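K.L.:
Kindly generate the corresponding structure for this input.
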Amino acid sequence: MNHFANKSLLKEIDFTAQELEYFIDFAIHLKQLKQQHIPHHYLQGKNIALLFEKASTRTRSAFTVAATDLGAHPEFLGKNDIQFGKKESTADTAKVLGSMFDGIEYRGFAQDTVEQLAKYSGVPVWNGLTDQWHPTQMIADFMTLKEHFGHLQGLTLAYVGDGRNNMGNSLLVTAALLGVNIQIGAPTALQPSATIVAMAKEAAAKSGSKVLITSDPGAAVADADAIYTDVWISMGEDVSPQARVKELLPYQVNAKLVAQTEKADTIIMHCLPAYHDKNTEIGKALEEEFGVTALEITDDVFNSDQSVVFQEAENRLHSIKAIMAATLGDLFIPEQLFETK
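P.N.:
Below is the predicted model of the structure:
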């Protein structure tokens, strides 16, 4: 009996807190199996399509290695290999891929595309990132929090920067579902939409999570167990870099902001890539243009002992493996695990 059989992971709100916690705990288990070199071929003989309209380091690497570890064959299809809606409709593409592949990952722009893939393919579809949501990242992030603190309920997570991107949306809703207090610090124009906030508040009312949306960076990080940030300009976003940097510099995660948590053990999180130094072409260009050596996070904080960014990055592998194995593998998962507590 598999509670998750043939389910797609399109957005976090589609799942209960217990279901999300199962993914997290299963990911921690699979991480231990990998560290102990114990085979776990839950998807032996399966074929997985990896559709990427947007470039990727962690998501592509994680899905590829996860599929291989599970005994499946991953096939990468980039934006030049298949063209959504250009030569063939998404629905037609979904039907074709669903007839050949056992599962489909999609990373791109429109949430509607991943929803259509799930609707028409007939196989599990996993959202590797859209403009609106980033659910596979959430399982890795809350897995990292659980590994570090031993529990999730009652923790306080602060997210500062661009609050209305996919990361702001996903962290807000997932924290609310899991009973983690979520404090988002962003300028008024970059705060999550009223629809997303309402969704989070409804979930928070059931879980006991507290939701705070503020334009005050100090208030956003007060008493935070973890501070999270993300790049200020998303891939493909049409925005003036000068205006955005000026608007978001007060929300930079630096030593001064971290000190405002008034906690000694606050951890630092980032979904990467991060502009924390000049060791990238973009980093160099930004320094020349704005005279800053870092954007959303300073190098001293990024590389501090409090930073868990690389543990979090590795956890993309284990969490994606758990998601694929649970939804596509022949697992026995007792239904009573998901009875509302």
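K.L.:
When you work out contacts or count neighbours from here on, use the C-alpha atoms and nothing else.
P.N.:
Fine.
K.L.:
Can you show me the strands along the stretch 1-150 of the chain?
P.N.:
Counting by DSSP state E, counting those that start in this stretch, residue ranges of the strands within the stretch 1-150 of the chain are 47-52, 73-78, 103-107, 125-129.
K.L.:
Contacts for the third one, please.
P.N.:
It stands for strand 103-107. Residues outside strand 103-107 that contact it (CA atoms under 8 Å, 6 or more residues apart in numbering) are 47-54, 97-98, 114, 123-130, 328.
K.L.:
Mind doing that once more with 7 Å?
P.N.:
For strand 103-107, the external contacting residues (CA atoms under 7 Å, 6 or more residues apart in numbering) are 47-54, 114, 123-130.
K.L.:
Next, name the residue at the spatial heart of the protein.
P.N.:
Compute the mean C-alpha point of the chain, and by CA atoms, centre = their mean the closest residue is residue 137, 2.1 Å away.
K.L.:
Let's see this one next, to set against the first:
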Amino acid sequence: MSARHFLSLMDCSPTELVSLIRRAMELKDLRNRGVLFEPLKNRVLGMIFEKASTRTRLSFEAGMIQFGGQAIFLSPRDTQLGRGEPIADAAKVMSRMLDAVMIRTFAHDTLTEFAANSRVPVINGLSDDLHPCQLLADMQTYLEHRGSIAGKTVVWIGDGNNMCNSYIEAAIQFDFQLRVACPEGYEPSARLLAEAGERVQIIRDPRQAVVGAHLVTTDVWASMGQEDEAQERMKLFKPYQVDRALLDMADESVLFLHCLPAHRGEEISEDLLDDPRSAAWDQAENRLHAQKALLEFLVEASHHHV
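P.N.:
All right, here's what the predicted structure looks like:
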């Protein structure tokens, strides 16, 4: 099973990641100019969703269609990975029929087990641990608006969730400093923190964390599956809302990103996405372009090896 997979940012070298992002910018330009480009004609992407999705489904499906291929959407009712059939069996069968598989799931092990038994590339469309596709879009957005992120200071505010974990991997791969401002007990992965070493600091006070920041980002306080904790989280995370006043304390070139969906009035103030320093809409669109670059890279590579 020699296919290349993309389960985390660590599956690519820093050089490959930068070239993926540069390629995404080229693909964006082609689309903006209305150029027909179909490198994945007749290729089929299977998309397995165990969690709901708007941007992930739309971007992968639209991307495959724009590339001249097709995408097949499998809802939780259609698959139930590991419940009706062992994950390994599903991977062996599906990968004989498809050219790539994107999976959005709960347990990260589902991805690693599927990938270990797949003869085609497997892409992490989000797991409870990581969201690497979102980071490609975020890094593309920063590059487009502000240039290279290497050596810059990035601040994550809020829950140390899968997005925060992927920001830690990005700090390692894209060579920036990361400060995580989170309440006690809501830290990101201890393993990733250890791996990142000096690169990542945990600072409890968001006002202290944003001083000199070039990029500030956050996410909803209660992720999918945590709705029962929402009330308790609302109280605990209140001091972590990002508003215009907080951005004013950062570097004057600061860019604000949010992977969406956003809960206005919770992790961000009502007006923040309309602030000129926010690039959340470009960031959402860039999911399409970054993932197209990723699909082209993985699927074309796997067909050269056949």
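K.L.:
what's the TM-score for these two chains?
P.N.:
Superposed pair, TM-score by TM-score structural alignment, normalised by the length of the second structure: 0.95. Supporting alignment: 303 aligned residues with a CA RMSD of 1.7 Å.
K.L.:
how about the residue nearest to the centre of the first structure, what's its match in the second structure?
P.N.:
Taking TM-score structural alignment as the criterion, the aligned counterpart of residue 137 of the first structure in the second structure is residue 134.
K.L.:
Now do the contacts for that match.
P.N.:
If you count contacts by CA under 7 Å, 6+ apart, then residue 134 of the second structure has residue 287 around it.
K.L.:
Out of the strands of the stretch 1-150 of the first structure, the one nearest residue 332 of the first structure is which?
P.N.:
With CA to CA as the criterion, residue 332 of the first structure lies closest to strand 103-107 of the strands of the stretch 1-150 of the first structure, at 19.2 Å.
K.L.:
Provide the aligned range in the second structure for that closest one.
P.N.:
So in the second structure, the equivalent range for strand 103-107 of the first structure is 100-104, judged by TM-score structural alignment.
K.L.:
Now do the helix ranked longest in the second structure against strand 122-126, angle only.
P.N.:
In the second structure, assigned by DSSP state H, the helix with the most residues is helix 280-304. Note on geometry: by axes from the mean of the first three to the mean of the last three CA atoms, to 10 degrees, helix 280-304 of the second structure and strand 122-126 are set 160 degrees apart in direction.
K.L.:
Can you give the contact residues for helix 280-304 of the second structure?
P.N.:
By CA under 7 Å, 6+ apart, the surrounding residues in contact with helix 280-304 of the second structure are 3-4, 20-21, 23-24, 27-28, 59-60, 63, 99-100, 120-121, 133-134, 136-138, 141, 257-259, 273.
K.L.:
Which parts of the stretch 1-150 of the second structure are helices?
P.N.:
Counting by DSSP state H, counting those that start in this stretch, residue ranges of the helices within the stretch 1-150 of the second structure are 14-32, 55-66, 87-97, 108-116, 132-146.
K.L.:
mean shift of the shortest one relative to the first structure?
P.N.:
The one in question is helix 108-116 of the second structure. Helix 108-116 of the second structure, aligned to the first structure and superposed, deviates on average by 1.0 Å (mean CA distance after the TM-score superposition for the first structure).
K.L.:
What residues of that helix count as buried?
P.N.:
Within helix 108-116 of the second structure, the residues that count as buried by 16 or more other CA atoms under 10 Å are 108, 110-112, 114-116.
K.L.:
how distant is that helix from the center of its chain?
P.N.:
Its chain's average C-alpha position is 17 Å from that of helix 108-116 of the second structure, according to CA atoms, centre = their mean, to the nearest Å.
K.L.:
now the angle from it to helix 87-97?
P.N.:
Computed by the same axes, to 10 degrees, the angle between helix 108-116 of the second structure and helix 87-97 is 50 degrees.
K.L.:
counterpart of residue 66 of the second structure in the first structure?
P.N.:
In the first structure, the residue matched to residue 66 of the second structure (TM-score structural alignment) is residue 69.
K.L.:
residues near that match, how many?
P.N.:
Applying other CA atoms under 10 Å, we find 19 other residues in the vicinity of residue 69 of the first structure.
K.L.:
Over to residue 257 of the second structure?
P.N.:
So residue 257 of the second structure, with other CA under 10 Å, has 24 neighbours.
K.L.:
separation between it and residue 201 of the second structure?
P.N.:
20 Å (CA to CA, to the nearest Å).
K.L.:
try residue 91 of the second structure
P.N.:
If you go by CA to CA, the gap between residue 91 of the second structure and residue 201 of the second structure works out to 39 Å.
K.L.:
same deal with residue 293 of the second structure?
P.N.:
In this structure, residue 293 of the second structure and residue 201 of the second structure are separated by 31 Å, where distance is defined by CA to CA.
K.L.:
Kindly report the same for residue 274 of the second structure.
P.N.:
Per CA to CA, residue 274 of the second structure is found 29 Å from residue 201 of the second structure.
K.L.:
Between those two, which has more neighbouring residues?
P.N.:
Counted by other CA under 10 Å, residue 274 of the second structure and residue 201 do not tie: residue 201 has more neighbours, with 16 against 11.
K.L.:
what sits against the aligned partner of residue 153 of the second structure in the first structure?
P.N.:
Aligned counterpart of residue 153 of the second structure in the first structure: residue 156 (TM-score structural alignment). Contacts for residue 156 of the first structure (CA under 7 Å, 6+ apart) come out as 180-182, 224-226.
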